[in-house]
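**Student:** have a look; sequence and predicted model below, questions after that.
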Amino acid sequence: MARRVLHVGPSETRGGMGASIRRMCSDPPDGWSADAIPTHADGGIWTILNAWRIGRRRLSRLIRDDPPDLIHIHTATRFSWVRKQACIHITQKVGIPTIVHLHSGDFDQFTESWLGWPRRSIRKELKRTSVYPVVLTQQWKEWIESLGIDGAYVMSNPYRNDILHTPPEKRDRFRLLMVGRGNNSKGHRIAIDAVNQLNKFGIKAHLDILGPSHKEIPTTGNGISVHGWVERRRLEEISAKAGLLLVPSTHEGMPLVVLDALASGLPCLVSTTSAEFIGKGGRVVDSLESSAWADAIQSIIEADDEWKRMCQEAPLAVQGLDSESNRIQWGELYDSIMQSDSRLGN
């Protein structure tokens, strides 16, 4: 009989964390079945609060009536952590082994805010006996160890298993792409200003922005198209034409959009927050000034041979990060946690 893992997090919302949960539920490890309880919803504050109220109630009821073998909590920072802290309390009342999966790329900043409460809270919750922290990279493992939390597991995000590779001959290197939510941290204004500067100097670059609405980004410029959220097929059509993905973020965890782009042969121009993921399949800009991004974009799109080399190198940067390998790794971790937890007598 298969063991059951319950995912707790934004399983029905847009964005990388929601996509990760849906993938893990649709294709769980061998010997496991998976389900999810959503704790967040796209929309205004009342929609979010209602989703959290319903999710917390469902979690409490399920643990009481039909407890799973393992709970996998997915969390970002700020109010996402506040909600997930409450979920940890619920699961630990009955001692169910619980993975706490840190997805965000700004936990270090978060722990220094709110008068230090996040640091104290994270240390307390992640050091509980039946709580097993998971981070995205070795860098975040070292950071969490600096808080005095040992034993964290590193599990990288995978790229989508149905990614189609597009050769450089079918791409337009003057066509730029951004994909993601309209959060200020994603750096849309940096990219927009950079493209406007290029066009001002006669370099006819075009930027497609997928995710934010016109309301979220009201002022753009010539050569910039804001598409909002689009269906997967439309996303793939636009991505297949693009010549460069822009990621001028102030912080990132392990962005799925970068992994998917590299796997498809699309080079990436990223801020330092994503530097460790791109290998030779892109370039890093160590500034968040739009002028620096304009210069970097220009240097790439005007060097055809270098751009083609990055297209060829991009898939090599994500070798071993395919979805099937990731599924197997999660299965090994789940089984290891169950064995460890039983040895502890929990």
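**Tutor:** Done, it's in.

**Student:** please make it C-alpha for all contacts and neighbour counts, starting now.
**Tutor:** Will do.

**Student:** may I see the buried residues of stretch 189-209?
**Tutor:** Within stretch 189-209, the residues that qualify as buried are 189-199, 205-209, counting by 16 or more other Cα atoms under 10 Å.

**Student:** what do you get for stretch 330-344?
**Tutor:** Under the neighbour-count criterion of 16+ other Cα under 10 Å, stretch 330-344 has W330, G331, L333, Y334, D335, I337, M338, D341 buried.

**Student:** kindly report the same for stretch 79-90.
**Tutor:** Per 16+ other Cα under 10 Å, stretch 79-90 contains these buried residues: S80, W81, R83, K84, Q85, C87, I88, I90.

**Student:** the residues you listed in helices, which ones?
**Tutor:** S80, W81, R83, K84, Q85, C87, I88, I90 (DSSP state H).

**Student:** which one of the residues you listed is nearest M178?
**Tutor:** Closest to M178 out of these is S80 (24.5 Å), distances taken as Cα to Cα.

**Student:** that closest one and F107, how far apart?
**Tutor:** 11 Å (Cα to Cα, to the nearest Å).

**Student:** which neighbours do those two share?
**Tutor:** Shared contacts of S80 and F107, defined by Cα atoms under 8 Å, 6 or more residues apart in numbering, are absent.

**Student:** here's the one I want to compare it with:
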Amino acid sequence: MQHISSADEAWYGVGFGLQGEVVVFDGKTGAVTSSAEGGGGTPRDVAVDPDASRLWVLEENEDASGGEIRVCPLDEGAVGACAHAAWVDGGAALFATDGGLWVFEQGAYGPRWKVLREGTIAKGVYAPRPASVWREGDRMEVLSYGVNEDRLTRMSGTLTENGLVVTTGLDLGAPALQPPTARFVPLSAESGLLWDVVGGDIAARKVGAQSAEAAVMLGVGPGIERIEAAAVLGGAALVLSTNTLWVVELGQENGGLGVTAIALGGEVRRAGTFFSRDLATAGDRALVATDQGVRAIVVEKDGGPVFLDERFEGSSLRGPLWVVRAAN
């Protein structure tokens, strides 16, 4: 998941309106600044090129048996008319890079990864679907549930002259739930936090280059059913469940975990097949998409106040979400 780190930088959000239209909105107020007509399907994912010149939209057809990828020009935050880019088989998710658009599919012939590049035919590689995804240099890094959803595994994808190469990394053991809901957040190139639900409570495990530490329980259960997404912002971990954002202070001297719960007033979409795009972070705030609108949560650094921004007008906005740094 992408993040804009400075609270002072100008940025805007990309999401969807009530009729499925692509919208660009002010990240501080929620006001829509431009929009483009949707393609008629259900919005399932969105990604923006690193240079913010284009955004990619994945729309799912009515029976979720396939979908369409559309590409829309961006010009200083103004979105233009979208055009057809590719069809997908079954469910899918996107990640835009300088080298091309990564497409993760879960179709009739199993899970596949491919990269769309102009002037080339994308060849898929058989690989488990990602539950979390992030970039480390030229590599696409993934937390996978495994082909049979029975092993949590780190995997890497690299685009070479001969095509896409996928390698298997650290085995993190069996997921705590079936179907699994574990999510991974990188802290550095060598470490990260693995979040899962254990016995109706949220559990965190520190993951290093070679192994994972024992789980630490947050003590917010019982009753937690799922984790949809997770991120790090301002020295805190953000863990998104079905209707609550848990803000967990990291690095406390006593080794404890200070936790703040923010009730969202709506249900978060179940990300059962791929990673979620209903949590995005920028500056000092998190944006969360629910069925009642997009909510903005302010998370100040170093254990400062955490609160819902009641001035943010997001009732007409829907996910999936992306955030973009505005041009200077």
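**Tutor:** Structure's in. What do you need? Worth saying up front: this structure is predicted, and the values here are computed from it rather than measured.

**Student:** let me see the TM-score of these two.
**Tutor:** Put the two chains on top of each other and the TM-score (TM-score structural alignment, normalised by the length of the second structure) is 0.27; 162 aligned residues with a Cα RMSD of 7.1 Å.

**Student:** returning to what we had before: distance to S239 of the first structure and secondary structure for the buried residues of stretch 330-344 of the first structure - can I get that in a markdown table?
**Tutor:** Converted to a markdown table, those look like this (distance: Cα to Cα, whole Å; DSSP: H, G, I helix; E, B strand; the rest coil):
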| residue | distance to S239 of the first structure | secondary structure |
| --- | --- | --- |
| W330 | 29 | helix |
| G331 | 32 | helix |
| L333 | 33 | helix |
| Y334 | 34 | helix |
| D335 | 37 | helix |
| I337 | 39 | helix |
| M338 | 41 | helix |
| D341 | 44 | helix |
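
**Student:** measure D341 of the first structure to S325 of the first structure for me?
**Tutor:** Using Cα to Cα, D341 of the first structure is found at 24 Å from S325 of the first structure.

**Student:** also H74 of the first structure?
**Tutor:** 20 Å.

**Student:** ditto for V247 of the first structure
**Tutor:** From V247 of the first structure to S325 of the first structure the distance is 26 Å (Cα to Cα).

**Student:** more neighbours, those two?
**Tutor:** Shown here are V247 of the first structure and S325; by other Cα atoms under 10 Å, V247 has more neighbours (29 against 12).

**Student:** could I get the full set of strands for the first structure?
**Tutor:** Secondary structure of the first structure, counting by DSSP state E: strands at 3-9, 32-38, 70-75, 98-102, 131-135, 153-154, 175-179, 206-210, 224-228, 244-247, 268-271, 282-285.

**Student:** of the ones you listed, flag the one that's most buried.
**Tutor:** Neighbour counts averaged per stretch over the strands of the first structure are highest for strand 244-247, at a mean of 27; criterion: mean count of other Cα atoms under 10 Å.

**Student:** mind giving me the packing neighbours of that one?
**Tutor:** Using 3 or more Cα pairs under 8 Å, 6 or more residues apart in numbering; DSSP states H and E as the contact criterion, the elements in contact with strand 244-247 of the first structure are strand 175-179, helix 256-264, strand 268-271.

**Student:** dump the buried residues of stretch 330-344 of the first structure to a markdown table, plus distance to W52 of the first structure.
**Tutor:** Listed next are these as a markdown table, based on distance: Cα to Cα, whole Å:
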| residue | distance to W52 of the first structure |
| --- | --- |
| W330 | 26 |
| G331 | 28 |
| L333 | 28 |
| Y334 | 26 |
| D335 | 29 |
| I337 | 27 |
| M338 | 28 |
| D341 | 28 |
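
**Student:** can you get me the start-to-end distance on stretch 14-32 of the second structure?
**Tutor:** Terminal-residue distance, stretch 14-32 of the second structure (Cα to Cα): 9 Å.
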